[in-house]
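K.L.:
one predicted model, sequence on top.
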Amino acid sequence: MREIITLQLGQQSNYLASHFWNTQESYFTYGADEESPVDHDVHFRPGIGSDGSETFMPRTVIYDLKGGFGTLRKINALYEIDDDAAASSLWPGRTVVRRQPPIGASAYQESLDAGQAPPELTTGAVRYWSDFNRVFFHPRSIVQLSEYELNSTVMPFEKWHMGEELFASLDKEHDLLDRDLRPFVEEADQMQGLQVMTGIDDAWGGFAARYMERLRDEYGKTPVWVFGVQEPSRGLPREKRMIKLVNKARALAELNSQASLVIPLALPESPLPRTLRLDASSQWHVSALFAAALESATLYTRLRTTDRVYASNLGNMTDLLNVFGKQTIANLEMSIVAEAAPQPPRQNGAGGGNSNGLNGRGENVGGVGGEGGSESGSQKGIATLDIDLSSPQDLNLDPNRRRGRKRHVFSQVLADRGSEDTEPTDEELEIREQSALGLRRRPKVHK
């Protein structure tokens, strides 16, 4: 096997991960004559429920604040355990239990529990990330941090030092890696790496930085990819924007020295393609856009190897992108492609994307090695996509300004969903040959 274990740190990352797990659940096939191209053992673990039935649950550890889990329970329908706290207590006196009013389940979750077709979700119906979650989690995966409360106005969890101090106090008391992560690692036969989803513009950035230090102490050579999620900052007061920028800067600086690859994710401030409808005030919508790119960019890490499909892993892709060994921050882009020819539409995502079609601006994105690549913002030969999730506005990278700084692409991985033609063109073969002979210094493009 080549297992990947996921860490989810904070509310923003849990929205993103919920979309990710729902997508993985959609790949399951139940017919005898059907076989999914996805190897489910990469992200899911077998187990035994409380009634002796077999279970199949995500290999993930989920951290969130008090109130952040919504209606999600630590003990679910597959692990119903009658635990009488009074009977197992060493206290001989009378106990008084006080409970907060439970959060009411959403109509979507009620329909899933009843085995009925769920209603269509809306931005108003999604209050928590658990409102649209479709998978069961193992009780060990749920870790609530009760020291802070979600959306608290008294002590908001938004400053870097809060995350650092919270991790230090919890790790000193429990040893978080031994308690939470190690059981999943020991279950893996041949772990290919860890993927960490975390907020980087709030206190979770400090929490993630200290967590990464511990990970590197324990798993020094294991590939670790970090997806750093950021909330839209447009319309926020100046003080809040400054706090977020400081948190992001510190997170990128510290994670850069610890992670194998860091991929920041931010909603572009520039207009999105007209074919895309998105509510920037909805975490459910914004995280869905991030998840579409992340799912496509990492799909090769969980594919079954066949005569038509090549499955890679996190370590190989890190080597392809980190050309000089110290370039650990990567950029993620995507396009929703409309076919130039009258064929069924397909979605193209992540880390780059390529097809002989049109992107959301009506530009041709085909020909990874040809002269059709736009020079606005990158070099020739690089596929240009129309949704940049790296927040280039922070670096003032404006491709439309004559004197604006232009980024330099060292290496690009293109993930094209739906295209069956994987043979390189004659022009691509010629460029590869010239590059191998040192006749042309072009960026490396991997398809």
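P.N.:
Now that the structure is in, tell me what you want to look at.

K.L.:
C-alpha from now on. contacts and neighbour counts both.
P.N.:
Will do.

K.L.:
for the longest helix seen in the chain, buried residues please.
P.N.:
For the chain, the helix with the greatest residue count under DSSP state H is helix 238-258. For helix 238-258, a neighbour-count test (16 or more other C-alpha atoms under 10 Å) marks 241, 243-248, 250-252, 254-258 as buried.

K.L.:
state the helix or strand in which Ser13 lies.
P.N.:
Assignment of secondary structure by DSSP states H and E places Ser13 within helix 11-26.

K.L.:
tell me what that helix is packed against?
P.N.:
Applying 3 or more C-alpha pairs under 8 Å, 6 or more residues apart in numbering; DSSP states H and E, one finds that helix 11-26 contacts strand 60-66, strand 193-199, helix 283-297.

K.L.:
what's the angle between the longest one and helix 11-26?
P.N.:
Counting by axes from the mean of the first three to the mean of the last three C-alpha atoms, to 10 degrees, helix 283-297 lies at 60 degrees to helix 11-26.

K.L.:
tell me the SS of Phe56?
P.N.:
strand (DSSP: H, G, I helix; E, B strand; the rest coil).

K.L.:
pretty sure it is touching Gly47, no?
P.N.:
Yes - counting by C-alpha atoms under 8 Å, Gly47 is a contact partner of Phe56 at 6.1 Å.

K.L.:
the more surrounded of those two?
P.N.:
Phe56 (18 against 12; other C-alpha atoms under 10 Å).

K.L.:
could you find the closest non-adjacent residue to that one?
P.N.:
Excluding the flanking residues, the one nearest Phe56 by C-alpha to C-alpha, 6 or more residues apart in numbering is Pro46, at 4.6 Å.

K.L.:
could you do Gln230 as well?
P.N.:
Ala266 (5.2 Å).

K.L.:
how many neighbours does that neighbour have?
P.N.:
Ala266 has 22 nearby residues by other C-alpha under 10 Å.

K.L.:
now it: how far from Ala292?
P.N.:
As judged by C-alpha to C-alpha, to the nearest Å, Ala266 and Ala292 stand 13 Å apart.

K.L.:
and here's the other structure:
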Amino acid sequence: MREIVTVQVGSFANFIGSHFWNFQDEMLGLAADPYGDPVFKIQSLNMDVIYRTGETHQGTTSYTPRLLSIDFQGSLGSVSSKGTLYSEGSNEPSEVVTWAGHVSTHASELQNKNLFLQSLYQEEQDVALTNGNNGEAKDSQHEIQDTDIVRCLDEGVQFWTDFSKVHYHPQSLYEVNGLWMDVKQFDNYGIGRDVFMENLRGEEICDKLRFFVEECDHIQGFQFIVDDSGGFSPLAADFLESVSDEYTNTPVLLYAVRGPSSHMSLSSRKQTVVRDLHDAVSFSRLSSFCKMIVPVGLPSLSRMLCMLRRYTLQVSHSAWSHLVLPQIYLMCLVLWMLMALYKC
């Protein structure tokens, strides 16, 4: 077996990843359907490459993505960071008393499951009841209408887990402590530069990745989906550097993704220059740790590369042959922006 480990870094990357895993889950269902179209029963398609087989504490066999998801704290919505298949343990306080003073507990309000997630839970319960009643199905007392579910998904999605059909392993979900969903200024390379190394976050993330790698027979590679429009870009770059050091000969395929808000027109020339610098530094670092980088939905990056290519063609190949191409791009862009600043 030549397994692949998937890593999703950043909010928009996890939204895209949720669609990806929903599609894989749908393919699994169609392939397992005895009355399904034969086109979905492809013998050469081995889902074990990106999925893993495990067992819950109750002895139930699980089939979950070989995935590590990294996002803001509070980004999982109604889903626990321990997943939905495994016991979450007791939340009751310990009987061991080590402090005799006043104790004040502050807890964030729990998110409620939307209608889509409720319908999935109801469907699983109905299947369990059907199996327990020798195949005799029973109608649910509180059936959720499809129209309500569609309206919920069209108007009420706030978290990427709100439309996720997939069960996740506890090691798959990592929330970066101290980074909350309502942070507005986590939008450039400098802000996220030290996030990976602070508070042992890097060790925790690497331990989670190591869990999936060590259970592989022969890992084929990593596929990264990275939201590189803001502070998650340096976090991903530092993580990739650690991966390249620990798994030297394991290739990395990286998808660089950005949400629609990252393409909005900037109000000042300074903001434009800062954004261009972010794009250049981000592309330079990320591309240096992967075999291939695939921009997804990045018209701004496409324009930047066209501009950089125009400047790069003016550089003598013999004089700069010792430089890596992204480094040339970065140098050209910095020179171009310095000239733009002097004209201001």
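P.N.:
The structure has been received and is ready for your questions. Not measured: the values here are computed from a predicted model.

K.L.:
show me what contacts the residue nearest to Phe56 of structure 1?
P.N.:
Glu54, Thr55, Phe56, Met57 (C-alpha atoms under 8 Å, 6 or more residues apart in numbering).

K.L.:
tell me the buried residues within those residues.
P.N.:
Thr55, Phe56, Met57.

K.L.:
wait, which of these is closest to Thr23 of structure 1?
P.N.:
Thr23 of structure 1 lies nearest to Met57 out of the buried ones among the contacts of Pro46 of structure 1, by C-alpha to C-alpha, at 13.6 Å.

K.L.:
and the closest one, what pairs with it in structure 2?
P.N.:
If you follow Met57 of structure 1 across to structure 2 using TM-score structural alignment, you land on Thr64.

K.L.:
its match and Tyr51 touch, don't they?
P.N.:
Yes - using C-alpha under 8 Å, Thr64 of structure 2 is in contact with Tyr51, at 5.6 Å.

K.L.:
overlap in contacts, the two.
P.N.:
Counting by C-alpha under 8 Å, 6+ apart, Thr64 of structure 2 and Tyr51 have no common neighbour.

K.L.:
hmm, back to that, ok, now how distant is the counterpart of the residue nearest to Phe56 of structure 1 in structure 2 from Asp217 of structure 2?
P.N.:
Using TM-score structural alignment as the criterion, the counterpart of Pro46 of structure 1 in structure 2 is Thr53. Remark: distance between Thr53 of structure 2 and Asp217 of structure 2 (C-alpha to C-alpha) = 13 Å.

K.L.:
which SS class is Gly124 of structure 1?
P.N.:
Per three-state DSSP, Gly124 of structure 1 ends up coil.

K.L.:
count the neighbours of the aligned partner of it in structure 2 for me.
P.N.:
Aligned counterpart of Gly124 of structure 1 in structure 2: Glu155 (TM-score structural alignment). Neighbours of Glu155 of structure 2 under the rule other C-alpha under 10 Å: 8.

K.L.:
ok, now which ones touch Glu155 of structure 2?
P.N.:
Counted by C-alpha under 8 Å, 6+ apart, Glu155 of structure 2 has zero contacts.

K.L.:
how much space between it and Glu88 of structure 2?
P.N.:
30 Å.

K.L.:
then Thr64 of structure 2?
P.N.:
17 Å.

K.L.:
which of the residues in the helix or strand harbouring Glu124 of structure 2 are buried?
P.N.:
Applying DSSP H and E as the criterion places Glu124 of structure 2 in helix 115-132. By neighbour count with 16+ other C-alpha under 10 Å, helix 115-132 of structure 2 contains the buried residues Leu115, Phe116, Leu117, Ser119, Gln122, Asp126, Val127.

K.L.:
what is the nearest of the residues you listed to His102 of structure 2?
P.N.:
Of those, the one sitting nearest to His102 of structure 2 (C-alpha to C-alpha) turns out to be Leu117, at 39.0 Å.

K.L.:
show me what contacts Tyr189 of structure 2?
P.N.:
Per C-alpha under 8 Å, 6+ apart, neighbours of Tyr189 of structure 2: Gly230, Gly231, Phe232, Ser233, Pro234, His278, Val281, Ser282.

K.L.:
swap the cut-off to 6 Å and go again
P.N.:
Shown in contact with Tyr189 of structure 2 (C-alpha atoms under 6 Å, 6 or more residues apart in numbering): Gly230, Gly231, Pro234, His278.
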